[in-house]
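Visitor: only geometry, no sequence info:
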């Protein structure tokens, strides 16, 4: 079964919609199975160039700026984990820096996840083509099963 589930989040309520499904799975398994959920947020080590105000002109964050961003992400994950922990679900949190899809797959291997559970905004057509899909990329590059839930309101 799914003893270890990796749940990538991006800080949005839409991304968090997958947590209801994960909670259902974990509550049903909890008495019989030693199970764990890992909440992950991947942050970029880049920001736009403030001088040009061009978002395509990416520049690396200073080390102290990156540490602030990582600390904010960890605080968010810990806050998000609290309701799951209150229901007796074992939850760990982690923050990674880099390409989102690649870091999700890397983290899944690190925590030995049996499944990656994530939501998608459910875009289609030109909007999907223009914005791309992290969920699509994860499904394509991962050798770990991935459960993709369409976010309500997406």
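Guide: Everything's here; your move. This one's a predicted model, so the numbers in the text were calculated from it and none came from an experiment. Residues are numbered from 1 along each chain as shown.
Visitor: Going by C-alpha atoms from here, please, whenever you check contacts or count neighbours.
Guide: Noted.
Visitor: got the residue ranges for the strands in this structure?
Guide: Secondary structure of the chain by DSSP state E: the strands cover 4-9, 36-43, 46-49, 54-60, 91-97, 115-120, 146-150.
Visitor: list the helices and strands the second one packs on?
Guide: With contacts defined as 3 or more Cα pairs under 8 Å, 6 or more residues apart in numbering; DSSP states H and E, the packing partners of strand 36-43 are strand 4-9, helix 63-86, strand 91-97, helix 100-110.
Visitor: Could you dump the strands of the chain into a markdown table and include mean neighbour count?
Guide: As requested, the strands of the chain are exported to a markdown table (neighbours: other Cα atoms under 10 Å):
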| stretch | mean neighbour count |
| --- | --- |
| strand 4-9 | 26 |
| strand 36-43 | 22 |
| strand 46-49 | 15 |
| strand 54-60 | 12 |
| strand 91-97 | 17 |
| strand 115-120 | 22 |
| strand 146-150 | 18 |
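Visitor: Tabulate those strands in a markdown table, adding columns for distance to residue 18.
Guide: As requested, these are arranged in a markdown table below (distance: least, Cα to Cα, whole Å):
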| stretch | distance to residue 18 |
| --- | --- |
| strand 4-9 | 8 |
| strand 36-43 | 11 |
| strand 46-49 | 27 |
| strand 54-60 | 30 |
| strand 91-97 | 15 |
| strand 115-120 | 5 |
| strand 146-150 | 6 |
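Visitor: of the ones you listed, which approaches residue 85 most closely?
Guide: Using Cα to Cα as the measure, strand 91-97 is the one of these that comes nearest residue 85, at 6.4 Å.
Visitor: Alongside the first one, take a look at this:
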């Protein structure tokens, strides 16, 4: 049915569980997956402690390393299940828009993601990225709880 699944991930437990289920589903459908992690660009004024403590150059290095580590979890799961997997890091403040843009740009026919990732103040400030994807997507969205 679906041939190319986009897997947005933030590295949270719920996102990892969604990834595992989506990769197994991709195996059953003989689909490929693209994992995406969206990293906010450096800002001088921010609520994120990793930006407050770092220089822009150090933040870029550290955030890339974190993103690659998060994406390697998806890549490893795909390898174990025999699923073709690409991964992409995007720098943007607009997470849900980046997810939708990636789905369109990469010709994905399904977006599979967790119902929630961030919690606490970060979720309060940013709102639900999953809800925004559901609201605006032209591509079918499968939400894992």
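Guide: Nice, I can see it. Values in this document were obtained by computation on a predicted structure and should not be read as measured data.
Visitor: hmm, back to that, out of the helices and strands packed on strand 36-43 of the first structure, which is closest to residue 148 of the first structure?
Guide: Across these, residue 148 of the first structure has its closest neighbour in strand 4-9 (10.4 Å, Cα to Cα).
Visitor: how far off strand 91-97 does the closest one point, in degrees?
Guide: Orientation note: strand 4-9 of the first structure sits at an angle of 50 degrees relative to strand 91-97 (axes from the mean of the first three to the mean of the last three Cα atoms, to 10 degrees).
Visitor: what residues does strand 4-9 of the first structure touch?
Guide: By Cα atoms under 8 Å, 6 or more residues apart in numbering, the surrounding residues in contact with strand 4-9 of the first structure are 15-16, 19, 22, 35-42, 104, 107-108, 111-118.
Visitor: report the angle between the axes of that strand and strand 115-120?
Guide: Calculated by the same axes, to 10 degrees, strand 4-9 of the first structure forms an angle of 20 degrees with strand 115-120.
Visitor: Strand 4-9 of the first structure vs the second structure, average distance?
Guide: The superposed strand 4-9 of the first structure is, by mean Cα distance after the TM-score superposition for the first structure, a mean 0.3 Å from where its aligned residues fall in the second structure.
Visitor: Now which residue in the second structure aligns to residue 65 of the first structure?
Guide: Residue correspondence to the second structure (TM-score structural alignment): residue 65 of the first structure is matched to residue 59.
Visitor: burial count for residue 65 of the first structure?
Guide: 12 (other Cα atoms under 10 Å).
Visitor: Same check on residue 143 of the first structure?
Guide: Each residue near residue 143 of the first structure was counted by other Cα under 10 Å, and the total is 12.
Visitor: Now do the same for it: its match in the second structure.
Guide: Under the alignment (TM-score structural alignment), residue 143 of the first structure maps onto residue 138 of the second structure.
Visitor: distance of that match from residue 101 of the second structure?
Guide: Taken as Cα to Cα, to the nearest Å, the spacing of residue 138 of the second structure relative to residue 101 of the second structure amounts to 11 Å.
Visitor: ok, now residue 74 of the second structure?
Guide: 20 Å.
Visitor: And the two? Which one has more around it.
Guide: residue 74 (27 against 13).
Visitor: so what's that one up against?
Guide: If a contact means Cα under 8 Å, 6+ apart, then residue 74 of the second structure has 16, 19, 20, 35 as its contacts.
Visitor: So which of those residues belong to helices?
Guide: Using DSSP state H, the members of those that fall in helices are 16, 19, 20.
Visitor: Just the closest of the contacts of residue 74 of the second structure to residue 124 of the second structure, please.
Guide: residue 16 (21.3 Å).
Visitor: List the residues that contact the closest one.
Guide: Applying Cα under 8 Å, 6+ apart to residue 16 of the second structure gives the contacts 9, 73, 74.
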